[in-house]
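# quick check, what structure comes out for this input:
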Amino acid sequence: MISRRAQPWLGTLVEITAEGADLTAMIAASDRAFARIAAVHAEMSFQAADSALSRVNRAAQHDWVALPRDLAAVFAAALAFARASDGLFDPSVGGRLVESGRLPRHAGFPPAVSSDWRGIELDGDRVRYAQPLLVDLSGIAKGYAVDVALAALRDAGLSAATVNAGGDLARFGDSPTPIHVRLPQHPTQSVRLAELENGAAATSADYFQPGALRHPRSGERLCAGTSVTVLAPDCMTADALTKVVAADPACATGVLARYGAQAIVLDGKHAMRSDADGWHDLPVGGAA
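The predicted structure follows:
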């Protein structure tokens, strides 16, 4: 038996597919999974002035701030990805996005900020900023939300489940699900890039928000006419590493290997897939 439900969260439509023998149990499990997604959304939204992240961005300029459990976990992961990628993943780019008008400037935010992830000091479940910074976790929070939702479904004893948040997805179960990605030049069409059985995938592209993805150092536009898909053991890792690959595909191969991940870069003509030996041409499935 299969149950499919969807709710609007994380700036997209989140679909949960649950498989099992008891429909009532599947619906209850998906309710718990959606509740976990809603909690992550409420904590980590930069757009909401009253979110836990916005409160941290105001107060951490001055002193140590206690973090809720989920937010502490995502701060720790974001800094780990920043260190592993030498800043190609940088959670401190919030200030630059505010200055460009892509994110709001809430009351209490510093008037001038820098972008330097090394200025974020994390001590367990508390954080402070050593310089004026604004942290934006949108490059990782969606993947984390997918992971915790999938964990809730797994804990419910379902035979299989998939959580799909606008292309950031994770699955467990014995049967694979195809990974379809929109063509960068023709986003109304998609191609099948891979199959996913137990793991996660995330895609970054700019076909719906041109210029939204920027290099954390230079500010250069990323994914202009291309998309980056990362396959990883969990969706938070896949989500974060799409930004690393988009910023520097050559340097990203070592980071991908460290996390047991692979990447696929798709343009209008062909696809390239990374492995331990570098980048190679990849045949792709037919358009859908």
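# C-alpha from now on. contacts and neighbour counts both.
Noted.
# tell me where the stretch 151-288 of the chain has strands.
Ranges of strands in the stretch 151-288 of the chain, per DSSP state E, counting those that start in this stretch, are 160-165, 168-172, 177-183, 186-196, 199-205, 227-232, 262-266, 271-275, 278-282.
# now the residue nearest to residue 192 when sequence neighbours are not counted: how far from residue 143?
Beyond its immediate neighbours in the sequence, the residue positioned closest to residue 192 (CA to CA, 6 or more residues apart in numbering) is residue 180, lying 4.3 Å away. Residue 180 sits 17 Å away from residue 143, taking CA to CA, to the nearest Å as the criterion.
# higher neighbour count, these two?
residue 143 (27 against 19; other CA atoms under 10 Å).
# here is the second sequence; please produce its structure so I can put it next to the first one:
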Amino acid sequence: MALVGIAFAVGFTLGPSIGAYFSTKMSAEGTGSSSYAPFAAAAVFSLALLLVESLYLYFKLPETLHFKKPTTNNDPDAVSEKEVVVTKQTIESNANVQQVLRRLNIVHFAYLFFFSGMEYTLTFLTHDKFNFSNMQQGRLLGFIGITSTILQGGYVRRVKGKSSGRGDKSLVTQGMVGCTLGLLSISLCCISADKSSDTSPSWWLWAGAVGFAVASATVVNCLNSMVSLAGAHQQTHAAGDTGKRLGDFRSAGQIGRALGPVFACSVYWLSGAAVCYLVGAVAVSVITVAFVAAIPATTTTKSTATLSPSRSNKTS
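Next comes the predicted model:
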């Protein structure tokens, strides 16, 4: 998961700079067919990359479940329909694991609802308040990506490697706290800009960028790990269930990503930038407290022992 996060952070670092470069290749001036939006060239370039990537994945990425080909008993990776049904029935009967998964899905949705929304408005802020050029926008987002990459490889990977799955909750909490402090810093930056009418951002903006980087490096990747490993030491957890639980988890997050920008942009333009980021900071802090209180320290141990010690003692 850390390697996936590093790959995402590298793309997040290079992407804004490439987009800023292509934004200078088409002018918004002119009339008729010669008039283009500044982002048109970047959009065409992104579309080309997506088409190449889709073709590459279709032809080169091996299918994990081999659903297109009949499986045989000699295939060690084959999973029969009977085994899948038994696995689903067994895991669905484990109420404790399912409860943890539901809570993680809710946390994922709520966190991404606010984080993605606040992240979406960041370019509005820098253009509206500080008159950032496209290249300056790219530098700020690139700074977030580089910092996130360093944290992924230099900190998150090492902590997770030493903790054997027990550091995930701590890393998620650290990321959410970093996000809260980052949003609070950006809110203070907006208040300072409103008072001084200065078009150059204060250091609070870069402090907020560091908070965003900490959150990007830790929260979603470690939540993914917690979901995939929930109840992993129990016989009820089987490989056939991992895809379903991760699919549900990712779907909850994508709904948050879809709705969050609508909410954040509405607050930003109706109530002002300072109020918008202050609302985000308060919301993420509440989510952090709920996460710490509702999720066990580790999801890899037996959930009956983690979630309900008294029930476990009675069973034994």
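# how close are the two chains, by TM-score?
Structural agreement between the two chains, given as a TM-score (TM-score structural alignment, normalised by the length of the first structure), stands at 0.29; 150 aligned residues with a CA RMSD of 6.5 Å.
# could the strands of the stretch 151-288 of the first structure go into a markdown table alongside distance to residue 245 of the first structure?
Putting the strands of the stretch 151-288 of the first structure into a markdown table (distance: least, CA to CA, whole Å) gives the following:
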| stretch | distance to residue 245 of the first structure |
| --- | --- |
| strand 160-165 | 20 |
| strand 168-172 | 16 |
| strand 177-183 | 16 |
| strand 186-196 | 17 |
| strand 199-205 | 10 |
| strand 227-232 | 7 |
| strand 262-266 | 8 |
| strand 271-275 | 10 |
| strand 278-282 | 12 |
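# tell me where the stretch 101-250 of the first structure has helices.
Across the stretch 101-250 of the first structure, reading from the start of the chain, the helices by DSSP state H, counting those that start in this stretch fall at 141-155, 235-247, 249-258.
# and the angle from the first one to strand 168-172?
When you say that, I think you mean helix 141-155 of the first structure. Taking axes from the mean of the first three to the mean of the last three CA atoms, to 10 degrees, one finds helix 141-155 of the first structure and strand 168-172 inclined to each other by 20 degrees.
# quick one: list the elements packing against helix 141-155 of the first structure.
For helix 141-155 of the first structure, the contact count by 3 or more CA pairs under 8 Å, 6 or more residues apart in numbering; DSSP states H and E identifies helix 23-44, strand 160-165, strand 168-172, helix 235-247 as packing neighbours.
# hey, where'd the helices end up in the stretch 51-200 of the second structure?
With DSSP H, counting those that start in this stretch as the criterion, the stretch 51-200 of the second structure has helices spanning 81-92, 95-120, 122-130, 134-151, 157-163, 168-196.
# so for residue 252 of the second structure, which of those helices sits nearest?
Closest approach to residue 252 of the second structure among the helices of the stretch 51-200 of the second structure is made by helix 95-120 (5.1 Å; CA to CA).
# for that closest one, packing partners?
Using 3+ CA pairs under 8 Å, 6+ apart as the contact test, the elements touching helix 95-120 of the second structure are helix 81-92, helix 203-229, helix 239-271, helix 273-294, helix 303-307.
# how does it look with 7 Å?
Applying 3 or more CA pairs under 7 Å, 6 or more residues apart in numbering; DSSP states H and E, one finds that helix 95-120 of the second structure contacts helix 239-271, helix 273-294, helix 303-307.
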